[in-house]
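Novice: Structure of the sequence below:
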Amino acid sequence: MIRDEKMMDQLLATIRDFVDNELKPFEHEVDETDAIPDHIVQKMRDMGLFGLTIPEQYGGLGITMEEEVLVAFELGQTSAAFRSLIGTNNGIGSSGILIDGTEEQKQKYLPRYANGEIIGSFCLTEPDSGSDAASLKTSAVKEGDYYILNGTKRFITNAPRAQTFTVMARTNPDIKGSGGISAFLVEAGTSGLSLGKIDKKMGQKGSYTCDVIFEDCRIHQDQLIGGVEGVGFKTAMKVLDKGRLHIAAYSAGMAERMLNDALNYAIERKQFGQPIANFQLIQGMLADSKAEIYAAKCMVIDAARRRDLGENISTEASCAKMFATEMCGRVADRCLQIHGGAGYISEYAIERFYRDVRLFRLYEGTTQIQQIIIARDMIRTATDGVLK
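Specialist: Take a look at the predicted model:
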């Protein structure tokens, strides 16, 4: 839901201006240097972008899910690294505490996430546990008032920058599935916590990932999110439902940017004495892309509104994430094709975006995992109906 149309329009206009005038000019530099300039990071703090989704009582803007996806459409108009920097504080890095944390945990951490003082990250994936998240091996053994963590987490976004890590670990080894998993908040600098080397990725330069390693890492029981064991996997799934909608929205925004660039190129580029935009095969690629972006945005907004109304949108979130990220990949391919040979040259943004968007179909649950979630929800619903 949109709480105040006028205020929302002002927020979107401010972000749009920031993207156009302060982020887009640095896209190529970020890709070349693999770093976001410090003055941009500070500007993001000053604008409150690290706390967009954090409730106002904890120092954030408290935007709703529908408002968040509209913001994501705007942030999608520029390089993925910029969104990734603020993304964990507004999503997976803070959502565990926001959704299931104790009031003491919220008071301690959420205001610091909101003002960008600290950056959070989310540690679920492991070397042998990705899509099958319930089989994770990281352990948390209770010793008095403390837990001892051991294990390795992989591909953790913003880990090299993070001051806190939301960690999923197995507290009950006798329960092999998700029921034995608990969620913890571990602070950087804790003895026994270390980081691997920063991953060298295909794309999304300026956005950092690395391994997070726990070797007899000793944390107080107060760092158990919500103070309850055995519900960590449920917390993670609630966090991912929200995150999947955000990624779907961002994918639609980035597809829109790529399409606008391709359209402008097609109008300016001449072959056979006329703009290539006049050729029907080019028009077909433009039209297909426009229609798919429109469909993705409609899906995302509908699911976001349903979430704001308190509905369980697990299926809808997976549908939106699956469709929007796959769509984004198709649009990237068409837009590079429209650019022809120029699209393979780094002088044009499509070369970078083509590499960047490939990741969307992998993280927050691969396309194939989304298909399984959707189908299982369908079967469960149909079976429940028969049994009734």
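
Novice: okay, CA-based contacts and neighbour counts for the rest of this
Specialist: Will do.

Novice: helices or strands up against whichever strand or helix holds residue 304?
Specialist: For residue 304, the element it lies in under DSSP states H and E is helix 280-308. Where contact means 3 or more C-alpha pairs under 8 Å, 6 or more residues apart in numbering; DSSP states H and E, helix 280-308 is packed against helix 65-75, helix 232-268, helix 314-339.

Novice: Out of these, which is closest to residue 148?
Specialist: helix 232-268 (16.3 Å; C-alpha to C-alpha).

Novice: so residue 55 sits right up against residue 61, yeah?
Specialist: Yes - the criterion here is C-alpha atoms under 8 Å, and residue 55 meets it with residue 61 at 6.1 Å.

Novice: where does the residue nearest to residue 365 when sequence neighbours are not counted land in three-state SS?
Specialist: Spatial nearest neighbour of residue 365, chain neighbours left out: residue 131 (6.5 Å); criterion: C-alpha to C-alpha, 6 or more residues apart in numbering. Look at residue 131: counting by DSSP: H, G, I helix; E, B strand; the rest coil, its state is coil.

Novice: what is the orientation angle of the helix holding residue 304 with helix 314-339?
Specialist: Inter-element angle recorded for helix 280-308 and helix 314-339: 160 degrees (by axes from the mean of the first three to the mean of the last three C-alpha atoms, to 10 degrees).

Novice: Helix 280-308: which residues count as buried?
Specialist: For helix 280-308, the neighbour count (16 or more other C-alpha atoms under 10 Å) marks 282-283, 285-286, 289-290, 292-293, 295-297, 299-301, 303-308 as buried.

Novice: One more: stretch 170-186?
Specialist: Result for stretch 170-186 [16+ other C-alpha under 10 Å]: buried residues 170-172, 177-186.

Novice: Residue 314: which of those residues is nearest?
Specialist: Nearest member of the buried residues of stretch 170-186 to residue 314, counting by C-alpha to C-alpha, is residue 178, at 17.1 Å.

Novice: another one to check against the first:
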Amino acid sequence: MTDYLSTGNLPDDYAELAKTVRDFAQNVVAPVAAKHDEEHSFPYEVVAGMANMGLFGLPFPEEYGGMGGDYFALCLALEELGKVDQSVAITLEAGVSLGAMPVYRFGTEEQKQAWLPQLTSGQALGAFGLTEAGGGSDAGATKTTARLDDGHWVINGSKQFITNSGTDITKLVTVTAVTGGTPDKPEISAILVPVPTDGFIAEPAYNKVGWNASDTHPLSFDDVRVPEENLLGERGRGYANFLRILDEGRIAIAALSVGAAQGCVDESVKYAKERSAFGRPIGKYQAIEFKLARMEARAQAARTAYYDAAALMLAGKPFKKEAAVAKMVASEAAMDNARDATQIHGGYGFMNEYAVARHYRDSKILEIGEGTTEVQLMIIAREMGV
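Specialist: So this is what the prediction gives:
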């Protein structure tokens, strides 16, 4: 993959996928993005379209209903969707890398057969229940508990900011919970919770600054009972396994962020050619030219970073540092480009019907979700041996 760190040099299969998703994003997603954002409504019709295209199954083997592709293919799809609607892009990202991937990576064969065909088809969504009110960046400070009772796990606790957890097609939430150990060294395991299950509640959705068409809820667990065999992976390895999932997910978030950054470039170039001031298009003024050039440079640099991280991951090489670099660089590029794009658009950039206004509201969470910028800096420093 390092031989084609430019979108112009993608192999035919990747290039065709990117074009197909780009056409879908422009013709299906973009026309309804403002409506769903304004109404805070989940885009079921768009999700159904992505399911029909096989996007939820991109990185999974055909034996589990997948498309037989790889994680880089997923990233290309996320980049194209992120250009026009981050809510739709994060729905796909969370459904694949956070919903289905833990089952694929750590599940038993029985669990894979039971869950992956539903999740890879996009007919059902899975969610990733990690974050809690007192444990965001400190995910190891889990307070949710699970104890064994007569062959069942009994789960009590709560989770916060969980994507895809309360839709009509949500069928699974994977939860991290303390299953033993000591207060100083808790044993954290991952457990599959089917939806619906008695005692599990997706509380009312959040009123968010952005990602308004993305489904996000706090969750509560009140004596939720699931079979003992719903343990995902080894007992006590839940936290460590989910850290691996987050490493992969950071590449995906980087790809989404690159899409957002590039979307801001594309909208701004178009606007700079159309909008005139003092007798000529504003793109002819050096102040705007330089701003656009910096925006393009950020997007290209961030794209190279996530391509590099994905190449290492697919080659089976260590990629933790590169994933953190990509996530940090790309999320900052998205936020910086959204700010510049809004400035270029002037008053129109402050109007929600304009895509750059949505990017301005949406992009901030990219610097927070799946590891804040500060967490990425810690990871990078540690991987450097500091």
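
Novice: of all the helices and strands packed on helix 280-308 of structure 1, which lies closest to residue 46 of structure 1?
Specialist: helix 65-75 (16.6 Å).

Novice: Show me what whatever helix or strand comes next after the closest one is packed up against.
Specialist: Sequence order places helix 80-90 as the next helix or strand after helix 65-75 of structure 1, per DSSP H and E. When contacts are defined as 3+ C-alpha pairs under 8 Å, 6+ apart, helix 80-90 of structure 1 sits against strand 120-123.

Novice: just checking, what packs against the strand it packs on?
Specialist: Strand 120-123 of structure 1 packs on helix 80-90, helix 92-100, strand 146-157, strand 164-170, going by 3+ C-alpha pairs under 8 Å, 6+ apart.

Novice: so what's the aligned partner of residue 323 of structure 1 in structure 2 up against?
Specialist: Under the alignment defined by TM-score structural alignment, residue 323 of structure 1 corresponds to residue 329 in structure 2. With contacts defined as C-alpha atoms under 8 Å, 6 or more residues apart in numbering, residue 329 of structure 2 is in contact with 254, 302, 305.

Novice: Please repeat the previous calculation with a cut-off of 10 Å.
Specialist: 254, 257-258, 298-299, 301-303, 305-306, 323, 367, 373, 376 (C-alpha atoms under 10 Å, 6 or more residues apart in numbering).

Novice: and what of residue 178 of structure 2?
Specialist: 140-147, 155-156, 186-190, 235-236, 238-239.

Novice: shouldn't residue 285 of structure 2 be in contact with residue 272?
Specialist: Yes - applying C-alpha atoms under 10 Å as the test, residue 285 of structure 2 and residue 272 come out as touching, 9.4 Å apart.

Novice: higher neighbour count, those two?
Specialist: For residue 285 of structure 2 versus residue 272, the count of surrounding residues by other C-alpha atoms under 10 Å is larger for residue 272: 20 against 12.

Novice: ok, for the aligned partner of that one in structure 1, nearest residue in space, not its chain neighbours?
Specialist: Alignment note (TM-score structural alignment): residue 272 of structure 2 maps to residue 266 of structure 1. Leaving out its chain neighbours, the residue that sits closest to residue 266 of structure 1 by C-alpha to C-alpha, 6+ apart is residue 277, at 4.7 Å.

Novice: picking that back up, quick one, the helix holding residue 304 of structure 1 and helix 232-268 angle?
Specialist: Relative orientation of helix 280-308 of structure 1 versus helix 232-268 (the same axes, to 10 degrees): 150 degrees.

Novice: In structure 2, which residue range corresponds to helix 280-308 of structure 1?
Specialist: With TM-score structural alignment applied, helix 280-308 of structure 1 matches the range 286-314 in structure 2.

Novice: quick one: residue 89 of structure 1 from residue 166 of structure 1, how far?
Specialist: As for residue 89 of structure 1, its distance to residue 166 of structure 1 is 11 Å (criterion: C-alpha to C-alpha, to the nearest Å).

Novice: out of these two, which sits in the busier spot?
Specialist: residue 89 (30 against 25).

Novice: what sits against the aligned partner of the more buried one in structure 2?
Specialist: Counting by TM-score structural alignment, residue 89 of structure 1 corresponds to residue 95 in structure 2. When contacts are counted by C-alpha under 10 Å, 6+ apart, residue 95 of structure 2 is found next to 56-57, 89, 101, 119-120, 122, 124-128, 163-165, 170.

Novice: at 7 Å instead, please
Specialist: By C-alpha atoms under 7 Å, 6 or more residues apart in numbering, the contact set of residue 95 of structure 2 is 125-127.

Novice: If we only consider the residues you listed, which is nearest to residue 107 of structure 2?
Specialist: Using C-alpha to C-alpha, the shortest approach to residue 107 of structure 2 within those belongs to residue 126, at 13.8 Å.

Novice: my read: the closest one touches residue 99, true?
Specialist: Yes - between residue 126 of structure 2 and residue 99 there is a contact at 4.0 Å, judged by C-alpha atoms under 7 Å.

Novice: if you count what's nearby, which of the two comes out ahead?
Specialist: residue 126 (36 against 29).

Novice: Counterpart of that one over in structure 1?
Specialist: Match for residue 126 of structure 2 (TM-score structural alignment): residue 120.
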